[in-house]
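Chemist: Output the structure for:
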Amino acid sequence: MVWALSVTETVAYGVLYYSFAVFLVPMREAFDASTAQLSAALTLAMALTGLGAVVVGRWLDRYGARWVMTAGSLLGAASVVAWSQARDLVQLYLAFVGVGLASAAVLYEPAYAVINTWFRRDRHKALLTLTVVAGFASTIFLPTSQLLIDGVGWRTALLLLAGILAACALPHALLLRRSPADLGTVPDGRPDELPEEPPATSEPVATESPEDGADRGAGGAWRRPAVRWLTLATALEMLANAAVAVHLVAYLLERGTPPGLAAVAAGGLGALSVAGRVVLTVLAARAGIGRVTALMVTGQAIGVGLLFLLPQPAATVVFVLLFGAGFGVIHIARPALLGTYVPPSVFATVSGHQALAGQAGRVVAPVTVGALITGLGYGAAFAAIAACTLAAAALLLASERAAKAV
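Modeler: The predicted model follows:
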C-alpha cells in the first residue's frame, strides 16, 4: 500500500503541480498572456487546495481515503483535460479550480491520513518512503513534460498526462481501505490475535480514552498547545521554503553567479531535501523527531547567513547543503508529530487545518518577500527568511515540551 501511494503521489504532484512550470512558455504564446496572469491560475489552485484540505480532512476521519482519493484522481484528470482545451484566461482559471480541489484530495494530506491509520511502530519508515519517492516528482515530470511538449505539442501533452493521472484511480480504489480492521489486521500489519507492541519511538502515541474529557474531538485538539505550536511552525517553515524556491535564482544572478550555477543551486535544493528526509528519519530514532527537525531547520538559518558572509561560489554551495537538508523535513515531521499529539479519529481533520496554514504560507511567500526585496533589498528579505526558520525551530521544540507536559 505504501509503495502504491508513493507512486500515485509522485504522479499527482508531477502532473498537478510541477509540470506547470514547463507549460508556462508555450501557454504564454497561446494565450498571449503574461507570466503573472498565467501564474495566477496556479496560485488560485494552491489556495483552493488549502481550503479543500479542511473539508477533505473531515471526510477522511469519517470515511477513510479510498473514495476521496479515487474521485480526486478522476477530477484531477478531468481538470487537466479542461486545462488542455482552455482558449482564454477565464477557461484556464476554471480548469485550475478543479486542479486545486483535486489536489486537496490526492496530494500529501490524504496519504498522511492513510499512514497514520495503518502504522504506529513503522510510521516514520512509511512517511520516509512516501516523501522520498514523491520527492522525485519534479525530477521525473519536468523533463517528461518537456519531451512531450517537444514531441506532440503542449495541449496533447496535457491529455497524455491526464491519462496517467486518471490511471491512479485504480490503485486507490483497489488497495485503499478505511482501517486495518477492514482486512482483519491492526496497525503495522500484525494479526489481530497478537498483542500490539508499543511503537519504537521516543514520542508518546496519542490514544482515545474516557479520560480525554474536553480534549476529545478536533476542537479539543486545538486546545492543546503542542498542536498550535506545530501548526505555526509549519506555516513559517513553508513560507521560508517557498520564498527561497521563488527568489533564490534571481538573487544569485544579481550577485553575478553564473546562470548555470544558479540553476544547479535551485535544483540542488530538491535533491538535498530527499537526503535530508533520510537523515531525519535515521537520527529521529535516537534523538526524537522534534529535536532533530528543529536542528535541521536551524541549519537553514545558518545557511542563509553564510550565503551573505562567504565568497562565491562557496557561499552558494554551503547554502544549498544546509538549506536543502532542511527543505523537506517538515513533510515528515508534521504528520509524525501530529500523530502523537491527537487521537487517530481526528488526525485528518486537524491535519487538514494545518495544511491550510502551510498552504497559506506558500501562497503569501512570493508576494511578501518580493515586496521586501523591492523595498529593502535581498539582505532584508533573506534575513526575514532566516527569522522564519529560527522561529519555526523554536516552535517545534515548544510543541515537544508542551506534548510531554500533558
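Chemist: from here on, contacts and neighbour counts on C-alpha atoms
Modeler: Fine.
Chemist: and the helix or strand hosting Leu356, what does it pack onto?
Modeler: Using DSSP states H and E, Leu356 sits in helix 347-376. Contacts defined by 3 or more CA pairs under 8 Å, 6 or more residues apart in numbering; DSSP states H and E place helix 347-376 against helix 35-63, helix 108-118, helix 217-222, helix 225-254, helix 330-341, helix 378-405.
Chemist: Tabulate those helices (CSV), appending mean neighbour count and distance to Gly163.
Modeler: CSV is the format used below for these (neighbours: other CA atoms under 10 Å; distance: least, CA to CA, whole Å):
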stretch, mean neighbour count, distance to Gly163
helix 35-63, 20, 20
helix 108-118, 25, 21
helix 217-222, 17, 37
helix 225-254, 22, 29
helix 330-341, 24, 28
helix 378-405, 20, 39
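Chemist: Among these, which comes closest to Leu24?
Modeler: Nearest of the helices and strands packed on helix 347-376 to Leu24, taken as CA to CA: helix 35-63 at 7.1 Å.
Chemist: For the helix or strand following the closest one, which helices and strands make contact with it?
Modeler: Downstream of helix 35-63, the first helix or strand assigned by DSSP H and E is helix 66-85. Counting contacts by 3+ CA pairs under 8 Å, 6+ apart, helix 66-85 packs against helix 89-106, helix 154-167, helix 169-175.
Chemist: want to put them side by side, so please do this one too:
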Amino acid sequence: MSEARGIPDRTLFWGMATTQLIGWGTIHVPFPLLVAPIADELGWSRVLINGAYTAGLLAAGLAAVPAGRWLDRHGPRGLMNTGMLGAALLLFAMSLVQHPAAYVAIWILLGLVQAMCLWGTAMAVVVAEARDVRRTVTSITFVTGFTVTVFVPLSGALIDLLGWRGAVQVLALMQLGAAFGTVVMLRDARVPARGVTVRAGPGLRARLKEPAFLGLALCFSAHAFIGMGLGAHLIPLLRARDWPEATVLLIAAAHGPAQVTARMLLFAAGRRVTMRSVGYLASCLVPVGMLALATGPTSLALTAVFVLCWGMGDGLLTIVRTAGAAEILGREGFGAISGALSAITVAPRMAAPLLLALLWEAADGYGPVPWLLAGVGLAVAGGFILAARQPDGGVSAR
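Modeler: Here you go, the predicted model:
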C-alpha cells in the first residue's frame, strides 16, 4: 500500500472501538433477547429463528476470504463503508419482516455485510494502517470488551419500551451512526496503487499450506470451539455441580474481569514483550484452565484457577489473533490471510454447542465435557507453538 498519509493510531483506536462496539452490539448481542418476542408475534419455531442466525454466521465465514482479498487490493473505504451502511438497512428491514423466507434472507445478507465490516476486516485494516498494531488492537479491545455489558440491558429496555420491532429500528439508527463514523475514520486510509500487486511472494493458496498458517489455524479454531462451547454450556455445567446460583453466576461473570486484567498487563508491558511470547503464555493458559475445570468438580479453588486461566488466555488470544498473526505471518496481504483464518473457525464455532450437548446427553451429565475441552485446549497450545517456531513472515507487527 502507498505510504502516503494513512490513519493516525488515535483515530483508528477511537473509530474502530466505537464502530465495532456498535456493530456487534446491534447485530449480535440483541439476538437472544429477540427470539422469544419474534416467536410470540409471528408464530415461528425457535428452530427457524435460530437457524436463520446460524445461516448468517455461515455466510460470514464463507465471505471472509473474498472480503479480505478485496481489502488487500482496493483498500477499506468502499468495503467497510458499504458493509456498515448495509447492516443498518438490513436491521431496518428486519424490523418490518413478516415472512420467514425474508427473515432467513436478511440474516444471510447480514452475514455477508458482517464479513465486510466487523472484527476480522476491521482488524486487518488496523494491521495495514497502524504504526503500533499491538497497542492499537489492545486499546480497541478495552472498549469492545464492554459490548455485552452495554447492549444487553439497552436492548432489553428497548424491547420492553418499544416492542421488538421498535427496538430493532432504534438499533438500526445506531448502526447508521456507526456507518457515518466509519466513513469519517477511513477518509485518510491508504489505497493500493492501481495495477500494483499486493504481494510479490507466494499466493494465498500457497500461504495456506505454510506450517505457520496451519499452526495458527489449529490454535484459533480450537480456541473458537472452546469459547462457543463454554458460552453455551458453562452455566448449566456449573449448576450441575450443585453450587448456589449466586456462586455460579459469580464464576461465570468473573471471565470478563480476567480478560480485562490480562489486557491491561499487556498494555503496561508495551514493547518489552513480543507477541510470540504473549501467544505462548495465552495458549498455554487455556489447557491449564480446562484441566483445572476437569479435575476439580467440587473444588472452588480449582474452579477459580479455571476462571483466571481461561479468562486471561481468552483475553490475550483475541489480541494474538490479530497482532500475533501479523507478527508471525507478516502484514502484507493480511486481509486475505485474516479472512482465511476467520473462515476456518466457522465450523468449530457452529459445531461446539451441539457436540457438547450430544456428549452431555450420551454421558447423562457434564462429567466428560471438561476433559474434552482440556484436549482441545492442548490443540490451542500445540498449534500456536508450531506457528511461533517458524521464521517471521514479513514486517513485524511492532
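Chemist: before we move on, the earlier item: let's have the helices and strands packed on helix 347-376 of the first structure in CSV, adding distance to Leu175 of the first structure.
Modeler: Output for those, formatted as CSV (distance: least, CA to CA, whole Å):
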stretch, distance to Leu175 of the first structure
helix 35-63, 15
helix 108-118, 11
helix 217-222, 28
helix 225-254, 30
helix 330-341, 22
helix 378-405, 34
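Chemist: To Val278 of the first structure, which of these lies closest?
Modeler: Across those, Val278 of the first structure has its closest neighbour in helix 330-341 (10.0 Å, CA to CA).
Chemist: Could you find the counterpart of Glu29 of the first structure in the second structure?
Modeler: Using TM-score structural alignment, the partner of Glu29 of the first structure in the second structure is Asp40.
Chemist: Look up how far Val47 of the second structure lies from its match.
Modeler: Per CA to CA, to the nearest Å, Asp40 of the second structure is found 13 Å from Val47 of the second structure.
Chemist: gap between Phe347 of the first structure and Val133 of the first structure?
Modeler: In this structure, Phe347 of the first structure and Val133 of the first structure are 23 Å apart, going by CA to CA.
Chemist: The two: which has the busier surroundings?
Modeler: For Phe347 of the first structure versus Val133, neighbours defined as other CA atoms under 10 Å are more numerous around Phe347 (27 against 17).
Chemist: Quick one: map the more buried one onto the second structure.
Modeler: By TM-score structural alignment, Phe347 of the first structure lines up with Phe334.
Chemist: Now its match. Nearest residue, chain neighbours left out?
Modeler: Take Phe334 of the second structure and drop its neighbours on the chain: the residue closest to it by CA to CA, 6 or more residues apart in numbering is Ala124, 6.2 Å away.
Chemist: And for Leu234 of the second structure?
Modeler: Ala252 (7.3 Å).
Chemist: Map that neighbour across to the first structure for me.
Modeler: Ala252 of the second structure maps onto Ala266 in the first structure, by TM-score structural alignment.
Chemist: can you check Ala178 of the second structure too?
Modeler: Aligned counterpart of Ala178 of the second structure in the first structure: Cys168 (TM-score structural alignment).
Chemist: try Gly61 of the second structure
Modeler: Aligned counterpart of Gly61 of the second structure in the first structure: Gly50 (TM-score structural alignment).
Chemist: Against Leu338 of the first structure, how distant is the residue nearest the centre of the first structure?
Modeler: The centroid of the first structure falls nearest to His331 when counting by CA atoms, centre = their mean (5.5 Å). Distance from His331 of the first structure to Leu338 of the first structure, counting by CA to CA: 11 Å.
Chemist: Then Phe20 of the first structure?
Modeler: 31 Å.
Chemist: tally of neighbours for Phe119 of the first structure?
Modeler: Neighbourhood size, Phe119 of the first structure [other CA under 10 Å]: 19.
Chemist: I meant to write Gly365 of the second structure there.
Modeler: Using other CA under 10 Å, the number of residues around Gly365 of the second structure comes to 13.
Chemist: Contacts only, for the residue nearest to Ala178 of the second structure when sequence neighbours are not counted.
Modeler: If the residues on either side of it in the chain are set aside, Ala178 of the second structure comes closest to Thr19, at 4.9 Å by CA to CA, 6+ apart. Applying CA atoms under 8 Å, 6 or more residues apart in numbering, we find Thr19 of the second structure in contact with Ala178, Ala179, Gly181, Thr182.
Chemist: hmm, back to that, corresponding residue for the residue nearest to the centre of the first structure in the second structure?
Modeler: Checking TM-score structural alignment: His331 of the first structure goes with Thr318.
Chemist: With Ala387 of the first structure instead?
Modeler: Aligned counterpart of Ala387 of the first structure in the second structure: Gly375 (TM-score structural alignment).
Chemist: ok, so what distance separates the closest residue in space to its match that isn't next to it in sequence from Leu214 of the second structure?
Modeler: Among residues not flanking Gly375 of the second structure along the chain, Pro287 sits closest, at 7.4 Å (CA to CA, 6+ apart). For Pro287 of the second structure, the distance to Leu214 of the second structure (CA to CA) stands at 19 Å.
Chemist: coming back round to it: residues in contact with the residue nearest to Leu234 of the second structure?
Modeler: Leu234, Ile235, Val307.
Chemist: Check Ile108 of the second structure too.
Modeler: Ile108 of the second structure sits next to Ala52, Tyr53, Ala55, Gly56, Leu57, Ala59, Ala60 when contact means CA under 8 Å, 6+ apart.
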